[in-house]
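Student: no letters, just coordinates:
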């Protein structure tokens, strides 16, 4: 690994360890359960959840009877996942690792999943190759990826107005483009079907507090604020609040938005 790539990996690890993503992930747990249901997991299946975070997919998959392993770049998130699995009396193996270098043998799993996770790795072609490599022939690769047009896509475009993204790294939300994800996985012998879903995100406080939640606990947002001076931080916070307010469907002092993602179901040929 080159020194530049190593620095990039270390920076990404630090980003996802910043804050406490578990405070964000709990508001997405219900959608993760729907994601698991749509995959069609059967008892005894061997399942790998890539970029598993705090276990939103791994835990319901284990509850459905799968033999589950989860891997993530951030050890603090893995510890939360372990504690959640322990509290639910479920056997799940969680380990630290890189979506671009999965430490498993070829065709080891029946199902390989990633929900809003592997899409953030810097080398998408390498990720696609690894997801396909560890999935058995006839097995499934299932991803949930934020679309460029959805709320998260808009949040990342807003961030890029304040901080210029690295020129040599593809935008993560391109994983939410049907043609691109089909090309990336198709290059490794995966037949891909896609469906767009609207995830209703309900938060029990107004948009201003939503911005505070993300600024305090969501690693990419927390890291972005830390790189800005005071004036830019104030402007960025105001723009984020405006974005959440414009999409808010609630009129009672809470926040309710729809966020689009692409469900990807691939079959390894």
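Tutor: Done, it's in. Being a predicted model, the structure only gives us computed values, none of them experimental.

Student: hey, let's count contacts and neighbours off CA atoms from now on
Tutor: Will do.

Student: quick one: list the elements packing against the helix or strand harbouring residue 211.
Tutor: Taking DSSP states H and E as the criterion, the element that holds residue 211 is helix 207-217. Identification of packing neighbours for helix 207-217 by 3 or more C-alpha pairs under 8 Å, 6 or more residues apart in numbering; DSSP states H and E yields helix 22-25, helix 219-226, helix 230-247.

Student: A further structure is provided below for comparison with the first:
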């Protein structure tokens, strides 16, 4: 069976600066992959390429063995790739429920009549908020602008949970989250495999990564320097040494 996602020899240049230098990366079906590296390692650039936020300079991307062209976020979503950035854009004036369904709103009767199914959106929103660990009774009609930073991030996580994507990319999803919200996100990642999803999990907190992933990939200076670290066979300290360049080898 081919990998769900395979990226080959990905190069991204910003003028004379090469942000990605021939990166190869793969994610299997129902696999949870941790993507680690110091600031400037190239993680965010690689994810932006895969999510269609920035174009590649050269290289190939395959989805289930078929080469695809990803030039926009719409292309990525069409190929089953959903990305949650640390600063996921939400419309502050709209409610939690409206943000969850933004661009994919359900209607009662013909769509041209414009009758949103607000009852369904509110019910789904309430259920999803509980799943991502928001224990407070926040009405789904609450405007995003009234939420804390952690609560807004949880709403972005909830949006990806509802729309079944093959690959969900989470870029620093636990930043600014409380303990309960963080556990909700980690539980979501753990459950993604069972529900048929694959995930790429980017985080600075290596302990969070070790709790949920099958495999760890480490980037440094625009290159992949390790791609098959197994949490069960290595330690946080060993991975930290690879990230910083103090060590090149970790038990796999």
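Tutor: On my side now, so go ahead. Quick caveat, the model's predicted, so the values are computed rather than measured.

Student: quick check: TM-score for this pair?
Tutor: TM-score of the superposed chains, computed with TM-score structural alignment, normalised by the length of the second structure, equals 0.30; 130 aligned residues with a C-alpha RMSD of 6.1 Å.

Student: in the second structure, which spans are helices?
Tutor: Secondary structure of the second structure, counting by DSSP state H: helices at 43-50, 73-78, 96-100, 118-131, 149-162, 179-194, 206-212, 236-244.

Student: ok, the stretch 101-250 of the first structure next?
Tutor: With helices called from DSSP state H, counting those that start in this stretch, the stretch 101-250 of the first structure shows them at 124-133, 151-162, 178-186, 207-217, 219-226, 230-247.

Student: mind listing what's buried in the second one?
Tutor: Spelled out, that is helix 151-162 of the first structure. Using 16 or more other C-alpha atoms under 10 Å as the burial criterion, the residues of helix 151-162 of the first structure that qualify are 151, 152, 153, 154, 155, 156, 157, 159, 162.

Student: what does the third one give?
Tutor: Buried residues in helix 178-186 of the first structure, counted by 16+ other C-alpha under 10 Å: 178, 181, 182, 184, 185, 186.

Student: which one of those is nearest residue 245 of the first structure?
Tutor: Of all these, residue 178 has the smallest distance to residue 245 of the first structure: 28.5 Å, by C-alpha to C-alpha.

Student: give the contact list for the closest residue to that closest one other than its chain neighbours.
Tutor: Excluding its sequence neighbours, the residue lying closest to residue 178 of the first structure (C-alpha to C-alpha, 6 or more residues apart in numbering) is residue 194, at 6.7 Å. Contact partners of residue 194 of the first structure, counting by C-alpha atoms under 8 Å, 6 or more residues apart in numbering, are 178, 262, 263, 264, 265.

Student: okay, the residues you listed in a markdown table with secondary structure and distance to residue 217 of the first structure next?
Tutor: Below are those laid out as a markdown table (DSSP: H, G, I helix; E, B strand; the rest coil; distance: C-alpha to C-alpha, whole Å):
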| residue | secondary structure | distance to residue 217 of the first structure |
| --- | --- | --- |
| 178 | helix | 30 |
| 262 | strand | 24 |
| 263 | strand | 26 |
| 264 | strand | 27 |
| 265 | strand | 30 |
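
Student: only whichever of those residues are buried, select them in ChimeraX.
Tutor: Under the burial definition 16+ other C-alpha under 10 Å, those of the contacts of residue 194 of the first structure that qualify are selected in ChimeraX by:
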select :178,262,263,264,265
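
Student: residue 81 of the first structure: which of the contacts of residue 194 of the first structure is nearest?
Tutor: When those are compared for distance to residue 81 of the first structure, the smallest value, 23.0 Å, is given by residue 263; criterion: C-alpha to C-alpha.

Student: just to check, that closest one is in contact with residue 144?
Tutor: Yes. With contacts defined as C-alpha atoms under 8 Å, residue 263 of the first structure counts as touching residue 144 at a distance of 4.7 Å.

Student: what's the most buried one of the helices of the second structure?
Tutor: Across these, averaging neighbours per residue (mean count of other C-alpha atoms under 10 Å) puts helix 96-100 on top, at a mean of 27.
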